[in-house]
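In: can't give you the sequence, but here's the structure:
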């Protein structure tokens, strides 16, 4: 499987702006700029998109592990916080709230740890990855 996205930038770094589009058109000419990345501006930024990708990928991987063992997933909500420091993404922290029928806390945390290490986005990030998982 291959996927793609396109970025187009016009102008200087601080005064210019760009547009992001994805193959599926989920993003279509989505604005991004210096202000949306480093200040408060309209549009998205690469770190926000990485956070969305990591949260989505992790949640799917966790769901797969739980389901493969016969547990029923009612819901899993994952929030990802990305820290960009001096031009480097240094951490990605996932906060998970999950409702899983008949699963113990210990087994749940084992699945979380396994998903943290094995989701494809975790594998590509060169950052410290951590989780806080709450079984509801």
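Out: It's in. Just so we're clear, the structure is a prediction, and the values are computed from it rather than from any experiment.

In: from here on, contacts and neighbour counts on C-alpha atoms
Out: Will do.

In: Return the residues in contact with residue 120.
Out: The contact partners of residue 120, by Cα atoms under 8 Å, 6 or more residues apart in numbering, come to residue 57.

In: ok, it to residue 111 distance?
Out: Between residue 120 and residue 111 the computed distance is 15 Å (Cα to Cα, to the nearest Å).

In: How about residue 63?
Out: 9 Å.

In: Between these two, which is the more surrounded one?
Out: Applying other Cα atoms under 10 Å to residue 63 and residue 111 shows that residue 63 carries more neighbours, namely 22 against 16.

In: what does the helix or strand that one falls within contact?
Out: Element membership of residue 63, judged by DSSP states H and E, is helix 46-68. Helix 46-68 is contacted from outside by 37, 72-73, 76-82, 84, 92, 94, 108, 111-112, 114-116, 118-122, using Cα under 8 Å, 6+ apart.

In: Please compare the first structure with the one that follows:
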């Protein structure tokens, strides 16, 4: 089993508070986030949705590459974007949509097989499974 760790340190109240995100690898080390970087246009910090988008794009891309390899197709290049939408719901918020967009170079594969492997990778990657409660997870996969 594999377990990864991230830690948060928060100071202050609500909208005025500021958090710092760190990961065990040091990829994020005391990286700031707060109300401004989550709900406004403050680009000096990150936010949970951006981190979730990165995690989902990374997991899906790796799952797709591994699935292609297993099926006998070599992935040369894969570019994936994940867009996570945070929507107001009642008094709170909900992540109601994640849109994955992938453009990939895969030698010797036809369009039908490419789409089949991409759809399976979207369903099978561990982050997709963890996000099963998200109402709408879409995939637009383009073979280059």
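Out: Great, that's in hand. Please read these numbers as outputs of a predicted model, since none were measured by experiment.

In: For the two chains, what TM-score is obtained?
Out: TM-score for the superposed chains, counting by TM-score structural alignment, normalised by the length of the first structure: 0.98, backed by 136 aligned residues with a Cα RMSD of 0.7 Å.

In: before we move on, back to that, just the ones of the contacts of helix 46-68 of the first structure in helices?
Out: Judged by DSSP state H, the contacts of helix 46-68 of the first structure include 37, 108, 111, 112, 114, 115, 116, 118, 120, 121, 122 as members of helices.

In: The first one and residue 109 of the first structure, how far apart?
Out: According to Cα to Cα, residue 37 of the first structure stands 33 Å off from residue 109 of the first structure.

In: what about residue 18 of the first structure, how many neighbours?
Out: 19.

In: Would you mind confirming that it is in contact with residue 6?
Out: No: in this structure residue 18 of the first structure lies outside contact range of residue 6 using Cα atoms under 8 Å: 10.2 Å.

In: To which residue of the first structure is residue 18 of the second structure aligned?
Out: Using TM-score structural alignment as the criterion, residue 18 of the second structure maps onto residue 17 of the first structure.

In: cool, and residue 139 of the second structure?
Out: Aligning on TM-score structural alignment places residue 139 of the second structure opposite residue 131 in the first structure.

In: OK, contacts around the closest residue to that match other than its chain neighbours?
Out: Counting by Cα to Cα, 6 or more residues apart in numbering, residue 94 is the residue found nearest to residue 131 of the first structure once chain neighbours are left out, at 4.6 Å. Residues in contact with residue 94 of the first structure, defined by Cα under 8 Å, 6+ apart, are 55, 78, 79, 80, 81, 129, 130, 131, 132.

In: Separate out the buried members of those.
Out: Neighbour counting by 16 or more other Cα atoms under 10 Å classes 55, 78, 79, 80, 81, 129, 130, 131 among the contacts of residue 94 of the first structure as buried.

In: any idea how far residue 83 of the first structure is from residue 22 of the first structure?
Out: Relative to residue 22 of the first structure, and taking Cα to Cα, residue 83 of the first structure is found at 24 Å.

In: how about residue 44 of the second structure, what does it touch?
Out: Per Cα under 8 Å, 6+ apart, neighbours of residue 44 of the second structure: 32, 37.

In: ok, now with 10 Å
Out: Residue 44 of the second structure sits next to 31, 32, 33, 34, 36, 37 when contact means Cα atoms under 10 Å, 6 or more residues apart in numbering.

In: Report how many residues lie close to the equivalent of residue 97 of the first structure over in the second structure.
Out: Using TM-score structural alignment, the partner of residue 97 of the first structure in the second structure is residue 103. Using other Cα under 10 Å, residue 103 of the second structure is surrounded by 15 other residues.

In: so what's residue 103 of the second structure closest to, chain neighbours aside?
Out: Going by Cα to Cα, 6+ apart, residue 103 of the second structure has residue 142 as its nearest residue, at 4.7 Å.

In: try residue 89 of the first structure
Out: Excluding its sequence neighbours, the residue lying closest to residue 89 of the first structure (Cα to Cα, 6+ apart) is residue 83, at 5.6 Å.

In: Map the one you found across to the second structure for me.
Out: In the second structure, residue 83 of the first structure lines up with residue 85, judged by TM-score structural alignment.

In: Also residue 59 of the first structure?
Out: When the second structure is aligned by TM-score structural alignment, residue 59 of the first structure is paired with residue 61.

In: Many thanks, we can stop here.
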